[in-house]
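Chemist: Prediction below, plus the sequence it came from.
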Amino acid sequence: MTSGRVLVSASRLLSVLGVIVVVALLPWLSGRDPALSILRARSADQEPTPAALAAIRADLGLDAGPITLLRQWFGRVLRGDLGTSWNTGRPVLPGALDALAVSTTLMGFALAVACAVATVIVAPALRAGLRGRPSRSSGVGASVLTSVPEFLLASVAVIVGSVWLSLPSYGWTGPTSAILPALALGLPAGGLLGRLLADAVSVSFTEAWVTTWTAADVDRGTLARAVLRRAASSLTSQMALVMVGLLGGAVAVERVFAIPGIGRSMLGNAQSQDLPALQTDILLLMGVSVLIGVAAQAARRALLGRSVHDRAVPVPTARVAAGRFPFVVPAVAASALGIMVLVGLPRDPFATTRGKFLPPSLAHPFGTDASGRDVLARVAHGAAHTVTVSATVALGCVLVGLVLGSAARVFTGPIEVTNAAPPVIAGVIVASVVGPGAAAAAVAVLSVSWAPLAAHTAALSAEVAARPYVAVLPTLGAGRLRVLFGSVLPAVGPAVLRHGVLRLPGIALALAALGFLGLGPQPPSPDWGLVLADGVSTVERAPWVALAPLASLVLLAVTAVSLSSAVRSRRGRRPTADPAAQADRPTALSAC
């Protein structure tokens, strides 16, 4: 046990150091002269003469090389000095703390909105369980909320707030400035948490202790609170991920509302290559993410009490009925998306017409954009690209998650650190090295999206390995690899694959967000992110430009979530002795 803890601690330490080293070496990894980037950030009009560049190198000590600078930076950090900005010459810590305070306040408001939305979504599952008929909903409503891009909600909120509600729409003047961006961030997060919690509540109602409590005539209020406590305990890690995303991944929303938060600060510092400021932002975000993770583990222990031990956690004893029309919903959504693509693919996504911002008509079913291009054509061609890339990235995440999750002790550090890195920050880092583009966006999203699947694999693998029919295999002469590939991975693979399917809409949204921020495919590519960016800028004048790609994302999300639920429903009919079915049972360790 001691050696295992030492291995986990070493993994965490090396992962944190690895991230810091990669960030510190970004200017040199990109192949660009750091002095040139700093000169352009300080004065865009100044000529990059050899003398000017040499003066910057001498002033900042860049001639010493990256290794020396990294060693000097570590020495200053140990003394409590995080350095001065390369662009402004001011200490970076006060500004970073101010940005973190703004983002933390915004996260608190957004989390309140998310909890309110999740409460509305989980209420039907709780009522059904109390009536003795626990069932999983189709999740269509939650999927629609989750698939709406935050930056699109932010753009609509700017218009609604400034025109109709007279609320602050730009900048940061206090808590009132957080109302509109909190709605933009909280609605999708609430849809995600609500769906996960509703499923966990339905499963909790099938556990044996609920039957015992019901037979003992425990009042419904006490039973409801106990079920919510049990269900919430299995989702603490997911809640922590949502909080980290609200804190550091709200770059697009902070950009739309001009909020000086930590995410927007990191994006600006990375683009200007202000290395000391960027390092400080990442260190603060990682520190807060670690604290959130520790708090999530403490909350899980408090919710479960003595049953926190893996073998003491109860498991369901009955199947949960699937929601109504489990196969009709994905069929309709997939058909609608397929028809949209088939009708739009023959059209030219780059051809321009004389009519700009034409409303939907027979000639242009989804209208035209600011350049007179057919929106249906652009959405259809973008769908072929976005769905293909998203599916490829999702499959890659499943494979990486299965491989690394099966050796969780060694990769605990990378999993935790990667969980704390929003896709936007990964996009900034990858784009700094190889430049923006479709491949860079895919690599960036893959580099951070595998971690939840690896954590899921690790949890399920520990559960399956503890079962008697697997635990006895080593005594019968089976080696570790044979146990892993012959019993453990075949049992957990289907559940992790379904988890990957559920991640498909989020991956598509992450790719769209990178395109919106200019870190993905570049114009005039018909990428959904770029089409949405065009629609966001003209949402008040021509809402149909944003409506078409939004509808496509919603259809993709509904298809993925409904298909996952339908497959789970079919698998639920297998005998409970099936190891794969046993591994698929959600527990406190296998949060959706």
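Modeler: Right, received. Where do you want to start? Treat the numbers as computed from the prediction; the structure is a model and nothing was measured.
Chemist: When you work out contacts or count neighbours from here on, use the C-alpha atoms and nothing else.
Modeler: Noted.
Chemist: Run the chain-centre distance for the longest helix along the chain.
Modeler: Ranked by residue count, the top helix of the chain under DSSP state H comes out as helix 92-130. Computed by Cα atoms, centre = their mean, to the nearest Å, the separation of helix 92-130 from the middle of its chain amounts to 15 Å.
Chemist: That one: what's the following helix or strand?
Modeler: Using DSSP states H and E, the helix or strand that follows helix 92-130 towards the C-terminus is helix 140-147.
Chemist: Flag every buried residue along that following helix.
Modeler: 140, 142-147 (16 or more other Cα atoms under 10 Å).
Chemist: And for stretch 401-410?
Modeler: 401-402, 404-406, 408-410.
Chemist: and the comparison structure, right after this:
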Amino acid sequence: MRPTAAGVTRAVALAAALAAVGLLPWLSGRDPALTVLRARSAEQEPTEEALSAIRRDLGLEAGPLSLLGDWATGLLRGDLGTSWVSGTDILPSVASGLQVSLGLMAAALLVAVLLAVALVTPVLVRGRGSAGAFAAMAAAVPEFLLATVALLVCGVWLGWLPTSGWQGPEYMVLPALALGVPAGGLLGRLVADALPAVLNERWVELWQGAGVSRTRVSFAALRRVLPPLVPQFGMVAVGLTGGAVAVETVFAVPGIGRTALGAAKSQDLPLLQGAVLALLALGLVTGALAALVRRRLLGPALRDAGLSLPPARPVRAHPAIPAALGALLLAAIGWGLFRDPYAVDTTARLAPPSWSNPMGTDGLGRDVLARLGHGAASTVGTAAAVCLLSLVVALALGFVPGIASGAADIANALPPVIVGILVAAAAGPGTGGAALAVALISWPPLAAHAAALVQEVRASTFLTAQRAIGAPPLWMLTRHVLPSVAAPVARHALLRLPGIALALASLGFLGLGAQPPDPEWGLLLDESRAYVERAPWAALAPAAALALLAGLAVSGAAYAQGRGGRRTTGRTVRKETAHAV
């Protein structure tokens, strides 16, 4: 069988990702010998003799391509190398961290399944309805924000559960909830929104008329719903690997995500290579298992049939909801813009909210409201630039769907946090690196949308007529195809703006994005964790801003989807009326 374009692109993208991991010591732009010297002894002078001795000891003088080959050969033997910092073998550290992370992910997956069942059961009982606003908000809230709030409320204020470590089952509860609730909200929403349309299909009425039990009909409906949604479930499981980095960091869980983040910050690149490979393998294996489960659910007769679900009814949202959330967020930002975010007053450190400081002050006495307002430019402004870049890439790749789909499979297996760790290891942490990391994996949904629209426009009757009269291909592209595709994809990109801003904030929270004293929202939340027990208001302000941003993403998307559904219905009615006349 000849390989398809998507298969070739998938193989090339995977090889490029592995090569990037293997070449981290040289992509970083730093002398690896200097990094090792600093890790072993911060006081030793970096003389040429000392650096040369380290290069000989590590074999760095062989050149990047030769060492890349040695690294790949070691992988085939199961040898991940030796840590630059501790001098120990990397494989035991990676295996230990992976074991902890798999346990956490299993507990989070259990939470996600239980929440999804709770959201889907009412729809099966009533035969109608949807997952509702709770599922949408649960799916939109990022794991690092939920983890911080859970630590603050359940761990610090109420003292119900331990807030750090990994010493028993009780230490797993809060991390599993923080990691599993967003996944469960998304799974429940996907299934619950698809079920009403399936339950209205003709076969359900026939089965009920034949006296088939409601339980059997419900299981058959779930079997009908699941196969087209299994790829989305695989992406949810991939998202757990990225969310685990933030959750493990918040709760000090010694998992593979926290290991990767610590290795990136200490420039222990061999350990980082092993940890990232483990996370990448988790994502790829999850995607392969999702494809296998889908094939088994479909059975041999339908595997190549391209089974799809009937269209779900659009989610309705009143325009006042996104308008109110946006107005509240803009009011806080505008109020903060008139204040100085960098003014330090050590006499007012960790001051509670007052008339002079409406949201209190941070550990250096800086006004939290001012930093929140000025941080919007770093958070939302950078997200707008990433949106624009993703839109341009998606429009270009939408015309070559075979090539784009293969690269998209690899991009979907890499959460933003993992790419952010790699970019930070290569270029150092910063706003530009975080933007690049999010841009590298944010284009696949837009490209898939653009490819579907391109195919639809190319198959239209009016374009066939243009070809028949001899219209030049470039003229048809610029006058018909591109204008018909660009506007809907641009609206899609705009709806993804809050989600991209949250991804950037998560990188800032982990120290991979904006650096102090930049008032970026994720960085503000991270800085406030050190004194969250004494001054919780410093953490609540950026947390509330990020929660409003998540709510704006959910309500704005629902309102746009509802308007799109009404416009589609209107066009269908007009077409049917015209045909009837």
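Modeler: All right, it came through fine. These numbers were taken from a predicted model, which means no experiment stands behind them.
Chemist: picking up where we left off before, and the longest helix of the first structure, what other elements does it pack with?
Modeler: Packing partners of helix 92-130 of the first structure (3 or more Cα pairs under 8 Å, 6 or more residues apart in numbering; DSSP states H and E): helix 179-204, helix 220-233, helix 236-248, helix 262-272, helix 275-304.
Chemist: quick one, which of the ones you listed is nearest to Pro521 of the first structure?
Modeler: Checking those against Pro521 of the first structure by Cα to Cα gives helix 262-272 as the closest, at 16.9 Å.
Chemist: The closest one vs the second structure - mean distance after superposition?
Modeler: Mean deviation of helix 262-272 of the first structure relative to the second structure after superposition (mean Cα distance after the TM-score superposition for the first structure): 2.3 Å.
Chemist: List the buried residues in that helix.
Modeler: Of all the residues in helix 262-272 of the first structure, those buried under the rule 16+ other Cα under 10 Å are 262-267, 269-272.
Chemist: and those residues, which two are the farthest apart?
Modeler: Farthest pair in the buried residues of helix 262-272 of the first structure, by Cα to Cα: Ile262 and Ser272, 15.3 Å.
Chemist: what's the burial count for the counterpart of Ala95 of the second structure in the first structure?
Modeler: Matched to the first structure by TM-score structural alignment, Ala95 of the second structure sits across from Leu97. Neighbourhood size, Leu97 of the first structure [other Cα atoms under 10 Å]: 16.
Chemist: again, but for the one 10 residues further on
Modeler: Taking other Cα under 10 Å as the neighbour definition, Met107 of the first structure ends up with a count of 25.
Chemist: quick check: longest helix of the second structure.
Modeler: The second structure, longest helix under DSSP H: helix 536-580.
Chemist: And it, what does it pack against?
Modeler: Partner elements for helix 536-580 of the second structure (3+ Cα pairs under 8 Å, 6+ apart): helix 132-140, helix 143-150, helix 320-337, helix 368-376, helix 482-495, helix 497-509, helix 521-528.
Chemist: Out of the helices and strands packed on helix 92-130 of the first structure, which is the most enclosed?
Modeler: helix 179-204 (a mean of 26; mean count of other Cα atoms under 10 Å).
Chemist: That helix packs against which elements?
Modeler: Looks like helix 179-204 of the first structure contacts helix 92-130, helix 140-147, helix 150-160, helix 220-233, helix 236-248, helix 251-256 (3+ Cα pairs under 8 Å, 6+ apart).
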